[in-house]
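*Asks:* I'd like to go over a predicted model; first the sequence, then the structure.
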Amino acid sequence: MLPTLETLEAALGGLASRTILLRADFNVPLDDDGQITDDFRIRAALPTISWLTEREASVVACSHLGRPQGKVERRYSLAPVQAKLRELAPSVDLLENLRFDPGETANEARFTQTLVERCDGYVNDAFGASHRAHASIVGPPALLPSGAGRLLTTEVEVLSGLRHKPKRPFVAVLGGAKVSDKLGVIKALVEVADEVVIGGGMCFTFLAAQGHGVGKSLLQQDQLEACAELLDAGAPIRLPTDIAVLAPGDRVVQAGVDLRSDWQGLDIGPGTAAEFSDLILHAGTVLWNGPMGLFEDARFASGTVTVAQALADSGAFTVVGGGDSAAAVQQFGLSAAMDHVSTGGGASLELIQQGDLPGLQALRESVANQQASRQG
């Protein structure tokens, strides 16, 4: 059981005049001019911030942005986030990018100590970073009374529900480039889902494992055996039956699943998109993680658009698993039609696969430590 904000409030005997370290996930996309192009993750933290400030707590927020490799890089500064926070939550102080210090990713006790200094409590609301055993995620709960923020709590409830009590039929729609990135979650989902639908670049390794020619499409030779084992075991996996390909001369061709050697598959075909949509429209629960094709190129966006629209039109409980899928529904103007859009791509997959995350474990251990301290 995760400690809640109310758990933290009780542990501190109230929050008035208390300083709370809030680990948020403000890893937002920026354009070439350093302007925020999507403030979804900032707004997602506002319910927790409001709850804390309404109780007169002083909030010191911290986050990472990008991967600056332990050194200060101006393009990764949180200054644009700070400017947005001044509009949305002016009383919140924001520390500079945690990853400017190598101690963050190395989980150094020295760095953790600098974070918690002069703080009375800690809140983790950074679901998108909670699969990382980094200093700001796993360090403070060992030193301060701690609680899970509203966003983190909701993410865990929704995604854990997919593992344990989905409304059926449960359809998982998985895309993206590499099988190796999602093989673990595929293995977990075939145990609980009624259908696991696979598109995107990774479908070609599955198709090759069935003996189909995939031309110049993305193929992970070292994953062929694992894909074949899943298919041979009778896993409920649904693969494309037609493909949109890039042919010589920059031509777009609609083809079956046996591609010529000089063809590159870059999207699911219209027949497959219709088949996948029908599964989604008749589902009780749908999880979507990963685009169906190279949707950044309008010529190969149709599969992803069709799947996204099917989720929007479905009466199912719909969950978008962060990352490129969240970006896609935002781009297509469909975010509001989804029941839950996760703030964490990698974290959502790991939670579904493993059932736990380092950040969640640290929060639970914080409760145990506090109880042991009181008994001692």
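*Replies:* Yes, it's here. Numbering: from 1, shown residues only.
*Asks:* Every contact and neighbour count from this point should use C-alpha atoms.
*Replies:* Fine.
*Asks:* All the strands of this protein, residue numbers only.
*Replies:* For the chain, applying DSSP state E gives strands covering 19-23, 58-62, 93-94, 121-124, 146-148, 170-174, 195-198, 237-238, 243-247, 251-255, 264-268, 285-289, 317-320, 340-341.
*Asks:* looking just at contacts, which helices and strands does the fifth one meet?
*Replies:* On a contact count with 3 or more C-alpha pairs under 8 Å, 6 or more residues apart in numbering; DSSP states H and E, strand 146-148 meets helix 5-12, strand 121-124, helix 358-375.
*Asks:* Switch those over to a markdown table; also include distance to residue 205 and mean neighbour count.
*Replies:* Shown next, in a markdown table, are the helices and strands packed on strand 146-148 (distance: least, C-alpha to C-alpha, whole Å; neighbours: other C-alpha atoms under 10 Å):
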| stretch | distance to residue 205 | mean neighbour count |
| --- | --- | --- |
| helix 5-12 | 45 | 17 |
| strand 121-124 | 38 | 30 |
| helix 358-375 | 31 | 17 |
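*Asks:* so can I have JSON lines of these showing distance to residue 60?
*Replies:* Output for those, formatted as JSON lines (distance: least, C-alpha to C-alpha, whole Å):
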{"stretch": "helix 5-12", "distance to residue 60": "15"}
{"stretch": "strand 121-124", "distance to residue 60": "10"}
{"stretch": "helix 358-375", "distance to residue 60": "18"}
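*Asks:* Residue 163: which of those is closest?
*Replies:* helix 358-375 (16.5 Å; C-alpha to C-alpha).
*Asks:* Check the offset of that closest one from the chain's centre.
*Replies:* 25 Å (C-alpha atoms, centre = their mean, to the nearest Å).
*Asks:* okay, pairing it with this:
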Amino acid sequence: MKFNKITDLNLAGKVVFIRTDMNVPLDDNGIITDDTRIKAGVNTIKYALENGAKVIVATHLGRPAEGNIRAEDSVAPVAVRLGKLLDCEIPVVDNWQQGVTFPATNKIIMLENVRCNVGEKKNNEELGKKYAALCDVFCYDAFATAHRAEASTNSVGLYAKEICAGLLMAKELEALSKAVSSPQKPVVAVVAGSKVSTKLTILDNLADKVDTLIVGGGILNTFLMANGKDVAGSLVEVDLVNEAKQVIDKMSARGASVPLPYDVVVAEKFAPDAKAVEKHLDDIKSGEMILDIGSSFANQLAEIIAEAGTIIWNGPVGVFEFDQFANGTKIVANAIADSKGFSLAGGGDTIAAINKFNLFDKISYVSTAGGALLEFLEGKELPAVKLLTSR
């Protein structure tokens, strides 16, 4: 995967349009409740400024209607927080279509919420040209939006004089390439979630690539049924049993495996106070539901993970939010953290599990992207990747 990085370009005296992802959560009073994404985008902005560039920061925030900027849609809180991190004031510019003026001191501005611009979501070329006219360099640093072709993420890059990936985007693409495109063998993928339907394309794509495919959560129940097992009252997608069997058969035909548990943790209800009982899979009773994998099977998975050269992790293997059903995920997560192989983890629930067990710094790379990561794992070509690699 070849593309220009911001570090490859001479930025001195140039205007750099940085499309970042600072779509942070706000409370009812407009106060930022989690500034992780702002902090993640700071390094690229700092690099551009320190190398003599003037910087235009562009991001979306929330889901506003195009053509009208309401007070609650403004990126002003983001500009204030970013300014504190950079130790400067950052003006928010609304009427930028006729050009922009930079402060004499800090040489950085932020455009008002790009999602408010008419034509943004439809990737309007005229809007993209207007963005491009503001700058010498278009820098893409928002992997979380990489699966969307919008004016500020796509058409702007078609008309800018130069384009490049920001530090965060480059790091993300390099991690994904290392894990999926050119992985160190053997490759182990952990894919879990409540439904096969949401991860079927990922499972099918990875079944062609990985040596071991570990499934968990509600997905596991469908795979168990595909293997002829009774899952009693567990969450299961009966209409996708054949698809699950096809994944198992595809892996088997390659000499690869989908390990399935013999011991599980069950309960009679899905609730924080549900009583957890560990038992053999064949001993579960009608009305009981599987909410975690058993400890013996979890330790078996840990041994497989320990030998992996590459690990891809998307989804906790049990209902880890309830402590009595978190042991399987804890064992698997710790095995991934302790592995000498390269580990890539991503997805909201996955990150929540990583944080719960204090393992963030022990995973090789944690992707904060949601839909973009899933589409990459599905084998789809992301518009942002196509753009960066085509120029």
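*Replies:* Good, I have the coordinates. Values in this document were obtained by computation on a predicted structure and should not be read as measured data.
*Asks:* circling back to that earlier point, quick check: which of the helices and strands packed on strand 146-148 of structure 1 is nearest to residue 138 of structure 1?
*Replies:* Closest to residue 138 of structure 1 of those is helix 358-375 (C-alpha to C-alpha; 5.3 Å).
*Asks:* what sits up against the closest one?
*Replies:* Identification of contacts with helix 358-375 of structure 1 by C-alpha atoms under 8 Å, 6 or more residues apart in numbering yields 1-3, 124, 130-133, 137-139, 141-142, 144-148.
*Asks:* Likewise for stretch 144-158 of structure 1?
*Replies:* With C-alpha under 8 Å, 6+ apart as the test, stretch 144-158 of structure 1 has contacts from 2-8, 11-12, 44-45, 47-48, 116, 120-127, 140, 340, 342, 351, 363, 366-367, 370.
*Asks:* and with 6 Å instead?
*Replies:* Contacts with stretch 144-158 of structure 1, where a contact means C-alpha atoms under 6 Å, 6 or more residues apart in numbering, come from 3, 4, 5, 8, 48, 121, 122, 123, 124, 125, 127.
*Asks:* Could you do stretch 42-50 of structure 2 as well?
*Replies:* Under C-alpha under 6 Å, 6+ apart, the answer for stretch 42-50 of structure 2 is 166, 167.
*Asks:* Superposed on structure 1, what's the mean shift for that stretch?
*Replies:* Aligned to structure 1 and superposed, stretch 42-50 of structure 2 gives a mean residue distance of 1.4 Å (mean C-alpha distance after the TM-score superposition for structure 1).
*Asks:* buried ones in that stretch?
*Replies:* Residues 42, 44, 45, 47, 48, 49 are the ones in stretch 42-50 of structure 2 that count as buried (16 or more other C-alpha atoms under 10 Å).
*Asks:* what does stretch 258-270 of structure 2 give?
*Replies:* 258, 260, 261, 263, 264, 265, 266, 267, 268, 269, 270.
*Asks:* what about the closest residue to residue 322 of structure 1 other than its chain neighbours, neighbour count?
*Replies:* Of all residues not flanking residue 322 of structure 1 in the chain, residue 345 sits nearest, at 4.1 Å (C-alpha to C-alpha, 6 or more residues apart in numbering). Residue 345 of structure 1 sits with 20 neighbouring residues when counted by other C-alpha atoms under 10 Å.
*Asks:* What is the equivalent residue in structure 2 for residue 345 of structure 1?
*Replies:* Mapped onto structure 2 by TM-score structural alignment, residue 345 of structure 1 lines up with residue 370.
*Asks:* can you pull the contacts of the residue nearest to residue 322 of structure 1?
*Replies:* Counted by C-alpha under 6 Å, 6+ apart, residue 345 of structure 1 has contacts 321, 322, 323.
*Asks:* For burial, what's the neighbour tally of the second one?
*Replies:* The reference is to residue 322 of structure 1. 24.
*Asks:* That one is in contact with residue 346, isn't it?
*Replies:* No. The pair residue 322 of structure 1 / residue 346 is not scored as a contact, 7.9 Å apart, by C-alpha atoms under 6 Å.
*Asks:* Can you tell me how far residue 207 of structure 1 is from residue 260 of structure 1?
*Replies:* Separation of residue 207 of structure 1 from residue 260 of structure 1 (C-alpha to C-alpha, to the nearest Å): 14 Å.
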